[in-house]
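Asker: Generate coordinates for the sequence data below:
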Amino acid sequence: MHLSRRTLLRATALGVLAVPAAACSGSAGSSPTLLRPRPALTHGVAAGDVRADGAVIWARSDRPATMIVETAATESFNDPVRFEGGLLTPDTDGTGRLRVTGLPAGQQVHYRVTLEGDDGATSEAVTGVFRTAPSAAGDIRLQWSGDTVGQGYGINPDLGGMRIFETMAARDPHLFLHSGDVVYADGPLKESVALPDGRIWRNTVSEAKSALAQTLDQYRGQYAYNLSDQHYRTFNSSVAQIVQWDDHETVNNWYPGELLSAEAYSEKSVDVLAQRAFQAFHEWLPIEPTEAVDGRVYRKIGYGPLLDVFVLDMRTYKGANGVNTGPAGQILGAAQKDWLIRELGASTATWKIIANDLPLGVVVPDGDTAFEGIANRDPGPPSGRESEIAQVLSAIKAGGVTGTVWLTADVHYTAAHRYSPDRAAYKDFDEFWEFVSGPLNAGGFGPNDLDPTFGPEAVFVHAPPAPNSSPLDGYQHFGEVFIDGETSELRVDLLDAAGTVLFSQSLAPPAR
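Answerer: Reported below is the predicted structural model:
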C-alpha cells in the first residue's frame, strides 16, 4: 500500500501528514512503508433547503477527497441511490455540498456520506435523515431560534455541551430555521467566566475561537468550534436546516460601508470582513448560494401546500445605523422588497412564514443616537427603515395575502407580539403576529421597548431580570410551529431549553 504523489501533495496542503506504518513483517531490514491515508468526515453531516425531490447535503473532509452521498428509504440502506459530488479541497476548507434530487415527495430519507480518496481509500460513513417537502397536506413541525455561542458562553463540558439541541432533536422536527447569529465571530472565548453570583462557567476553547475573527481561517474556525459540540452535530444530522445570517457572523451591528473604530480590529473595513464571513458562512452550512435570489441568502423554501418560508436578509442591504430616520430608509433594499411582495402574492400555501432576522417593532439601539434594527423609537408614521416594512405590510393587505406569520430571534429573549392597526400610527395593514425566540447558547437579555408605529402588543415575554444572564439561569429558548395536516390550524409554542412550553398561540387557517 502506498501514497500516490498527487494524494500526498493534497494531504500536505490540508495539513494532514502520512502516518508511518510499523516495519513490514518479514526479514530484518525490511523498509518501512506508508499506510494509505483514509479520509475522515470531521464535523458530521447536515441537510438543508429541502425540496419535494431532495435536499442539499453538507460535509467536511480532513483531506482532499470526493464526496459520495447515498440515499435510501430505510436505515438499512437496502438498494441505495448513489450521488457523486465534487472534490473537497483546501480551497473550501475541506467542505462541500451536493444537492440530491429525484427522491419521492413527503418521505423520510436516510442518507449517508462517505469520502473517497483518489487512490480508492474511503472514509467511514456518517448518516443522517431528512424529510422531503410533501405534495399533500400533512402535519408539519418547524423549530426556530438563533444566537449560538455568544457573550462568552461556549461549549460547557460541565453541562455536557449544548444540551438545548438534544431537547430540540427529541421533538422530531421536520425543519429547523436558524434565524441568524449562527456563530459569534466577534465573541472570543476564555476557558472560564466568573458569574455575578460566584459560579464559574467553563468553556472548551479552540485557537480560532480565542480571538476576534478577521481572517478567512478565523471565520471558518467559528463554525468548526460550534460543530465540535456533539449535540449540535446530532441535531444537524436529524433535521433539515434553513439558515439565514445576521450580524455576529461578521461583527456586531454591522452595515455595508461601515469603518470600524475598535482598536482590536486591524482590518477596519466591514465590507472586507463581510466578504470573508460570507465565504465561511456558505462553506460551512447546508445552503447553496446560487439558489438564493441574489446569490447570497434571501430565498423561498416551499414545503408543500400548507407552508412557504420566506428567508430574508436584513443585513446586506441595510442603510447605516445612524440614519434610520427621515422619509425613507433601507433594510431590505428595493430588489428584495419587491421580490418579497411579488412572491407573497404568488404563494398558494395556506401559511406563509416570513423569517426576519431583525424584529419589526423591537427597539434595538446602537449607541445613543443610532439604531441596529428597524424600529427607531419614533411613535409617529413610518420613517427610516420602517418605510420599507410599511410598503410590504400594505402590499400584503392590498393583495389579499393571508396567513402571514413573522419569526425572528436576535434580541436574546422570547416573546409573542401581536401587531394591530387599531393601536398603530400607521393603519394600512392587516393584523398579524410576530414571534421571537432565542438565544440557543448565549447571554440572555431584554425585554426591549416596543415602537408603536405598527401597533405591537407584547402578549407574552420571557426575559431575564438582569442583562447577560448565563445559560445556567434558564433563559435559553427555541420556538416551534406546528401545522395540523387535517385542520390546517397553526400553533406556535415558545419553549425553554428543558423543553417546557412557556406560551402557546393557536391561529385558525385563513378563510379560502
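Asker: When you work out contacts or count neighbours from here on, use the C-alpha atoms and nothing else.
Answerer: OK.
Asker: any chance you could map the helices in the stretch 51-200 of the chain?
Answerer: Here the stretch 51-200 of the chain has its helices, by DSSP state H, counting those that start in this stretch, at 164-170.
Asker: Let me see the contact set for the nearest residue to Gln244 once chain neighbours are set aside.
Answerer: Spatial nearest neighbour of Gln244, excluding adjacent residues (CA to CA, 6 or more residues apart in numbering): Gly180 at 5.2 Å. Residues near Gly180 by CA atoms under 8 Å, 6 or more residues apart in numbering: 146-147, 243-247, 357, 409-410.
Asker: how about those residues in CSV, adding secondary structure, distance to Asn236 and neighbour count?
Answerer: Below are the contacts of Gly180 laid out as CSV (DSSP: H, G, I helix; E, B strand; the rest coil; distance: CA to CA, whole Å; neighbours: other CA atoms under 10 Å):
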residue, secondary structure, distance to Asn236, neighbour count
Gly146, coil, 14, 32
Asp147, coil, 16, 30
Val243, strand, 12, 25
Gln244, coil, 15, 26
Trp245, coil, 17, 26
Asp246, coil, 20, 27
Asp247, coil, 22, 25
Asp357, coil, 20, 28
Ala409, coil, 19, 31
Asp410, coil, 21, 25
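Asker: How far does the lengthiest helix in the chain sit from its chain's centre?
Answerer: Scanning the chain for the helix with the most residues, using DSSP state H, yields helix 270-284. Computed by CA atoms, centre = their mean, to the nearest Å, the chain-centroid distance of helix 270-284 equals 14 Å.
Asker: Which strands or helices does the following helix or strand past it pack on?
Answerer: Sequence-wise, the next helix or strand beyond helix 270-284 is strand 299-302, with elements assigned using DSSP states H and E. Using 3 or more CA pairs under 8 Å, 6 or more residues apart in numbering; DSSP states H and E, the elements in contact with strand 299-302 are strand 46-51, strand 307-311.
Asker: Now Arg167. Nearest residue, chain neighbours left out?
Answerer: Just to correct that, residue 167 is Thr rather than Arg. Excluding its sequence neighbours, the residue lying closest to Thr167 (CA to CA, 6+ apart) is Gly499, at 6.1 Å.
Asker: Pull the number of nearby residues for that neighbour.
Answerer: 17 (other CA atoms under 10 Å).
Asker: Check the one 5 residues further on too.
Answerer: Counted with other CA under 10 Å, residues neighbouring Ser504 total 15.
Asker: Val492 is in contact with that one, correct?
Answerer: Yes: counting by CA atoms under 8 Å, Ser504 touches Val492, with 5.6 Å between them.
Asker: Also this sequence, please, to line up against the first:
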Amino acid sequence: MERRLFLADLTRYAALCAVVPNIWRVTSRPHFADNPFGLGVSSGDPTPTGGVLWTRLAPRPNDPDGGMEGTRATVDWEVAHDDQFKNIVTKGRATAGPELAYSIHVDVDGLEPDRWYFYRFMSGEAVSPTGRFRTTPPDGARTPLHMAFMSCQRWDQGLFTALGHVAREEQLDLAIHLGDYIYEGASPATALRKHQGLEIRTLDDYRRRYAQYKSDPNLRAAHERCPWLVTWDDHEVDNNYAGLVGENVMESTEQMQQRRAAAYQGWWEHQAVRVPRVKSWADLNITRTVNWGSLSRFYMLDTRQYRDDQACGDMIKPVCADSLDPKRTMLGAAQEQWLYNGLGSSKAHWQVIANQVMMAQYDAAAGPDFRVSMDQWGGYPVARDRLLGEIGKRAPNRTVVITGDIHTNWVHDLHNGFSRPDRPVIATEFVGTSIASDGDGRDIDAARLSTMQSENPHLKWYSARRGYVRCRIDEQAWNVDYRTVPFVSRPDAPISTATSWRLQHGKAGAERTA
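Answerer: From the prediction side, this is the model:
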C-alpha cells in the first residue's frame, strides 16, 4: 500500500473511532460500576441434551446501554454437576454487545438426558448467581413431570410473593409463563410500586421495563429454580393488540410495526428462549414445541401476532355477525395447521396446549342475554370450535389446555365445539390466576359461583385470588393444585392449596379431589 493511502485510511479510521470509540473494542477484563448480574440468570427450552442459558450485563440498568458505556465484554459460562462447580461438565465464552442489550443466550448441547445441572456466568471479577437447570427425559421415556404455570405479573398492582413460593416448591422440574410478563402502561399516583416512566414504546423503554421487573428478587429466584418455557400475551406490546392493530386505533400500521419490533426484541433479550432468527424483529416467530420425553408435548402458541382484530368493538359484547365470520382466526392459518398436524402426528401420551386467553365459552350475562369477551376465544367462536373439533378427532381425552390472562382461576370441560350443549367433552382447560395483576383479589361466594355455572355448565370451579397452578403429571393422570396467596399488597403472604383436581388419561373431564 502506498504511504499516502495508508495515512489517509488511518486518518479515516481514527475519525470513526472518535465517534464510536468502542466499535472494535472487546475486553475480557471489564470493570463495572456496579454488579453487572443484577438482573439474574435463567434457563429455558430444555431438550434431552441441553437448553438455553441466559443473562444480561447491566451494572446500571436505567442508564443508556445498561451502564456498559458501549464496551463489548466477554462473558464466560460454566455448567457443572455440583453447585460448587468442582465437577464442570462444559464451559465456554460469549461476547456481550450493545445491539442486543448485552444479553447472553447460550444454547448448550452435549449434556446427559433427564438430570439436573448448575450453571453460572462470569465477566471480569463479577460472578453471577447460580442457576439450576435440568435436561428433559429422552424420547420414549414417560418420566413423571412436576411443573407450575403462571401469568400476569403487573408490577404496580402487587408484589411477586407467589413467585417466591414457586422458587421454594420442593419438586419442580419446569415452570411455564403464559404471558403478560411485563405491563406496558404508566402507573397511577396510587400505585403500590410505580412503573418507571410513562407508557413504553421504544426499544430502550422496553429494556428498562424488563430490567425493572427482573430487579424483583422473587422473580429472579423463580428463574434460578428450574428451566422455564415462556410465551407472550398482549401487555408485552400493547393492551389487547391484534396483529398490527393497537389499542389506540389511530396508530398507523407503520407505528405498530415499529412498536412490535421494539417489544419483541426487548422480550427476546430478556428471556431464555430458542427461536429462529428472522429478518425483522416485528415478525419474531415464537411458536414451538417442547417435549418431556414421550410423556407430554407442549405447544407454545402465539394468539396475538396472527389474529384478526377483535370483533364488535372489542370488550365484553353481545355476539355480532362479524364475530361469526368463519374466515376469522385467532392463530392465523399457518399456526392453526401447524397445531392440527402436531396433534395428529405426535405420539406423546399427553398433548398440552400452552395458550394465552380463555378457550372455553363464557357467557358473562345472566338470563337470556349472551355476552362474551371479544378478546378471548369466545370472540372467535368458529375458529375455537374448529380447533376443538380437531382435538376431538386427533387427541381426545389426552389433551390439556393451560391458560393465563384473565387474573382468575377456572376449571373447564372443553366440549367438541360449543355450538350445541350435547357435544361430548374431549379436553380440559385449567386457567391460572395472576401473580399480581388486579391486586389482592377476593373470595367468591357460593351464590355467585352458582349463577356463573347456571349460564356456563362446563365451568367446574372458579376463584379470584392470586397465585399459580402446580401440576404433577404421569401416565395415569394430571394432578393439579391451585396455589393461592391471601394478599399481594404487603410482603410475606403465606401459600395454600385452594383446591385440587385430577384428570385421568382417556377419561372425559377433571374430578375434584380436595
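Asker: sorry, back to before: can you put the helices and strands packed on strand 299-302 of the first structure in TSV and add mean neighbour count?
Answerer: Shown next, in TSV, are these (neighbours: other CA atoms under 10 Å):
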stretch	mean neighbour count
strand 46-51	27
strand 307-311	23
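Asker: Now do Arg502 of the second structure against Val401 of the second structure, distance only.
Answerer: Distance, Arg502 of the second structure to Val401 of the second structure, by CA to CA, to the nearest Å: 14 Å.
Asker: repeat for Gly389 of the second structure
Answerer: Distance, Gly389 of the second structure to Val401 of the second structure, by CA to CA: 14 Å.
Asker: which one of these two has more residues nearby?
Answerer: More crowded of Gly389 of the second structure and Val401, by other CA under 10 Å: Val401, with 22 against 17.
Asker: these two touch, right, the more buried one and Val352?
Answerer: Yes: between Val401 of the second structure and Val352 there is a contact under CA under 8 Å: 5.8 Å.
Asker: and the counterpart of Glu269 of the second structure in the first structure, how many residues sit next to it?
Answerer: Residue pairing (TM-score structural alignment): Glu269 of the second structure is matched to Glu283 of the first structure. By other CA under 10 Å, 24 other residues sit near Glu283 of the first structure.
Asker: wait, is Gly322 of the first structure part of a strand?
Answerer: No: counting by DSSP: H, G, I helix; E, B strand; the rest coil, Gly322 of the first structure is not found in a strand; it is helix.
Asker: Just tell me what Ala105 of the first structure corresponds to in the second structure.
Answerer: Counting by TM-score structural alignment, Ala105 of the first structure corresponds to Pro113 in the second structure.
Asker: residue contacts, the residue nearest to that match when sequence neighbours are not counted?
Answerer: With sequence-adjacent residues excluded and distances taken as CA to CA, 6+ apart, Pro113 of the second structure is closest to Pro48, at 4.4 Å. Pro48 of the second structure is in contact with 111-114, 135-139, 293, counting by CA under 8 Å, 6+ apart.
Asker: Quick one, which of the residues you listed are buried?
Answerer: The neighbour-count criterion (16 or more other CA atoms under 10 Å) marks 111-114, 135-138, 293 among these as buried.
Asker: quick one: the match of Glu269 of the second structure from Asp93 of the first structure, how far?
Answerer: Using CA to CA, we find Glu283 of the first structure at a distance of 8 Å from Asp93 of the first structure.
Asker: measure the equivalent of Cys152 of the second structure over in the first structure to Trp58 of the first structure for me?
Answerer: Cys152 of the second structure maps onto Asp147 in the first structure, with residues paired by TM-score structural alignment. Going from Asp147 of the first structure to Trp58 of the first structure by CA to CA gives 21 Å.
Asker: how many neighbours does the nearest residue in space to Phe121 of the second structure that is not next to it in sequence have?
Answerer: Leaving aside its sequence neighbours, Phe121 of the second structure sits nearest to Trp77 (CA to CA, 6+ apart; 4.4 Å). The number of residues packed around Trp77 of the second structure, counting by other CA under 10 Å, is 21.
Asker: contacting residues for Trp77 of the second structure?
Answerer: Counted by CA under 8 Å, 6+ apart, Trp77 of the second structure has contacts 91-94, 119-122.
Asker: and which of these is nearest Val425 of the second structure?
Answerer: Closest approach to Val425 of the second structure among the contacts of Trp77 of the second structure (CA to CA): Tyr119, at 43.8 Å.
Asker: how near is the closest one to Asp234 of the second structure?
Answerer: Distance from Tyr119 of the second structure to Asp234 of the second structure, by CA to CA: 32 Å.
Asker: just Ser463 of the second structure next, same as before
Answerer: Computed as CA to CA, the Ser463 of the second structure to Asp234 of the second structure distance reads 23 Å.
Asker: With Ile353 of the second structure instead?
Answerer: In this view, Ile353 of the second structure and Asp234 of the second structure are 18 Å apart by CA to CA.
Asker: so how far is Ala498 of the second structure from whatever residue of the second structure lines up with Leu407 of the first structure?
Answerer: Leu407 of the first structure maps onto Ile402 in the second structure when the alignment is built from TM-score structural alignment. As judged by CA to CA, Ile402 of the second structure and Ala498 of the second structure stand 18 Å apart.
Asker: burial measure for Ile483 of the first structure, as a count.
Answerer: Neighbour tally, Ile483 of the first structure, other CA under 10 Å: 25.
Asker: Confirm for me that Arg465 of the second structure is in contact with Thr484.
Answerer: Yes: the criterion here is CA under 8 Å, and Arg465 of the second structure meets it with Thr484 at 6.1 Å.
Asker: quick one on the thing from earlier: corresponding residue for the residue nearest to Thr167 of the first structure in the second structure?
Answerer: Using TM-score structural alignment, Gly499 of the first structure lines up with Ile495 in the second structure.
Asker: Next: Ala224 of the first structure.
Answerer: In the second structure, Ala224 of the first structure lands on Ala211 (TM-score structural alignment).
Asker: Is it correct that its match falls within a helix?
Answerer: Yes: counting by three-state DSSP, Ala211 of the second structure is found in a helix.
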